[in-house]
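In: after the sequence you'll find the predicted model.
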Amino acid sequence: MKRVLLPVLLVVAAAVMSGCVYEYTEQDGYRMAVINEGFPVPKNAYEVKAEDCTTVIAKSAKYKLKGIGDEEGTPPEDYLEEIQRWGWTELEDKRVGNVHYFEKKGKIMSLIIGPNIFDVFEMSDELEL
């Protein structure tokens, strides 16, 4: 009986685990970032240990999300559009590689996209762009 039950349990466990993969889709929507209530992150992004703060970074959050970016750090276009819908303006002239800067009411946020992971930073007032 145990020999029959073990393979069945393994198949069920594998099916359950594969259903828990966090993947980027526009349809899942967005929520507030843990470090700034006014900055959106994909709703199904999984928060992981953030980077340490520095004199130019006031707060930081790191998220895992399959399909969020490519090797060049290009974010999905609909995510950039959602950030703008939330009132943020991209400072395109300040962009450096995969580091995107956004401004809203004097606050600067930085978004760094990588393959299946992204960082959101609230920049300190000491930052000079």
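Out: Structure's in. What do you need? Numbering: from 1, shown residues only.
In: for the rest of this, base every contact and every neighbour count on C-alpha atoms.
Out: Noted.
In: neighbours of the residue nearest to residue 114 when sequence neighbours are not counted, how many?
Out: Leaving aside its sequence neighbours, residue 114 sits nearest to residue 73 (C-alpha to C-alpha, 6 or more residues apart in numbering; 4.7 Å). Neighbour count for residue 73, taken as other C-alpha atoms under 10 Å: 20.
In: take a look at this one as well, against the first:
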Amino acid sequence: MRRNRWLLITMLLSVAVAILTGCGSNEPSWTAFEGAANAKTFPVPKEANKTERASKSSEIDYVRYTLPGIKENDDIPGPYLQEIAAWGWKEEASQSSGSQKVFLRDGQIVQLSVHDDFFTVLVPKDKKSTVNVKTIDTE
């Protein structure tokens, strides 16, 4: 009898954990930020996970971050744009479009490119390339 009770309790706890895990929010909270790996003065959500960094290119340094819940077809969330502005970055609207945003601060340019469940932070290495930053597709 005791053995059956422990088995029942274990099963109920397992089901409860599975339900709670499955019901967790996939949306980022947009409450905590840290500096990007390639631009320490540019914020990225702490929830984002760095998955790839390509710094060997002579023209651009980019870091790819996974962030479940972020979507290419949606606008960049307002809280994230507010945090970017709070860190002193200004959007270059003439070079931004849709899910590709270009930001400027103290002569440094950062391009934020949002895709489904990931985003990239691109930083031109050569000062000449900061004049005409174009959209770079990392897929």
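Out: Happy to help now that I have it. Note that the coordinates shown come from a computational prediction; the quantities given were computed from them, not determined experimentally.
In: ok so, going back, so the residue nearest to residue 114 of structure 1 sits in a helix?
Out: No. Using DSSP: H, G, I helix; E, B strand; the rest coil, the assignment for residue 73 of structure 1 is coil, not a helix.
In: residues touching it, list them.
Out: Counting by C-alpha atoms under 8 Å, 6 or more residues apart in numbering, residue 73 of structure 1 makes contact with 97, 98, 99, 112, 113, 114, 115.
In: next: residue 119 of structure 2.
Out: Contacts of residue 119 of structure 2 by C-alpha under 8 Å, 6+ apart are 64, 65, 66, 67, 112, 113.
In: just give the nearest non-adjacent residue to the second one, would you?
Out: With sequence-adjacent residues excluded and distances taken as C-alpha to C-alpha, 6+ apart, residue 65 of structure 2 is closest to residue 50, at 4.3 Å.
In: that neighbour against residue 66, yeah?
Out: Yes. Look at residue 50 of structure 2 against residue 66 with C-alpha atoms under 8 Å: they come within range, at 6.5 Å.
In: all strands in structure 1, in order from the N-terminus.
Out: 30-32, 40-42, 46-48, 57-64, 89-90, 99-104, 107-114, 117-123 (DSSP state E).
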